[in-house]
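Visitor: Sequence unavailable; structure follows:
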């Protein structure tokens, strides 16, 4: 989607959106390196924050007419699903009865 953004947005919100989206996956990866559940939960929290940042970038782009409502809705809904999954994972990690994941 970001390839279609105007070139004058390339080094501002386009890069920010890409970094935020990448941070979701990177924080999950970093947190899953066999650390404690509490530490993994902290990184999942960072991933959730990055996903919320993606949504904020989408709102700004929609307001600036850089994306249309259809693209906004599709990406927003996908991001919302990711946040729900991350929240469920974080809840499970914080459950004291849940055993640590061994890698």
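Guide: Yep, it's here. Note that the coordinates shown come from a computational prediction; the quantities given were computed from them, not determined experimentally.
Visitor: make it CA atoms for all contacts and neighbour counts henceforth
Guide: Fine.
Visitor: ok, which stretches of this protein are helices?
Guide: Using DSSP state H, the helices found in the chain span residues 15-31, 37-63, 69-94.
Visitor: what's the most buried one of those?
Guide: helix 37-63 (a mean of 20; mean count of other C-alpha atoms under 10 Å).
Visitor: The structure to be compared is supplied as follows:
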């Protein structure tokens, strides 16, 4: 088992989730039950799966949950790109969050290699 609070990847994923919740407040109200909800689910899934994996009894199980977290990161990145493509949010507000997704993906890959 790993102490999740000490994992930098988990800390970054928590910050990413908070940034998504803040960003979502800028989305049009008619997206409240569409893209908005999906982005929240994807964002929260990342630190949640890292935490679940860290709490498991083997590195093999941890790797499995890191894989799920990585899939959620790619899902979130796609949804962020859609907000830009649909002109729902200013590109400048979204681009740094996309870069955070990519950084966490790299951290995930490095952690998987370490395990």
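Guide: Right, received. Where do you want to start? What you see is a predicted model, and the numbers here were worked out from it, not measured in a lab.
Visitor: Tell me which of the helices of the first structure sits nearest to residue 5 of the first structure.
Guide: helix 37-63 (9.2 Å; C-alpha to C-alpha).
Visitor: with the second structure superposed, average distance for the closest one?
Guide: Following superposition, helix 37-63 of the first structure is found to deviate from the second structure by 0.5 Å on average (mean C-alpha distance after the TM-score superposition for the first structure).
Visitor: Residue in the second structure paired with residue 31 of the first structure?
Guide: Aligned counterpart of residue 31 of the first structure in the second structure: residue 53 (TM-score structural alignment).
Visitor: Where in the first structure does stretch 67-86 of the second structure align, residue-wise?
Guide: Counting by TM-score structural alignment, stretch 67-86 of the second structure corresponds to residues 45-64.
Visitor: residues in contact with the matching stretch?
Guide: Residues outside stretch 45-64 of the first structure that contact it (C-alpha atoms under 8 Å, 6 or more residues apart in numbering) are 13, 16-17, 20-21, 23-28, 67-69, 72, 76, 79, 82-83, 86-87, 90.
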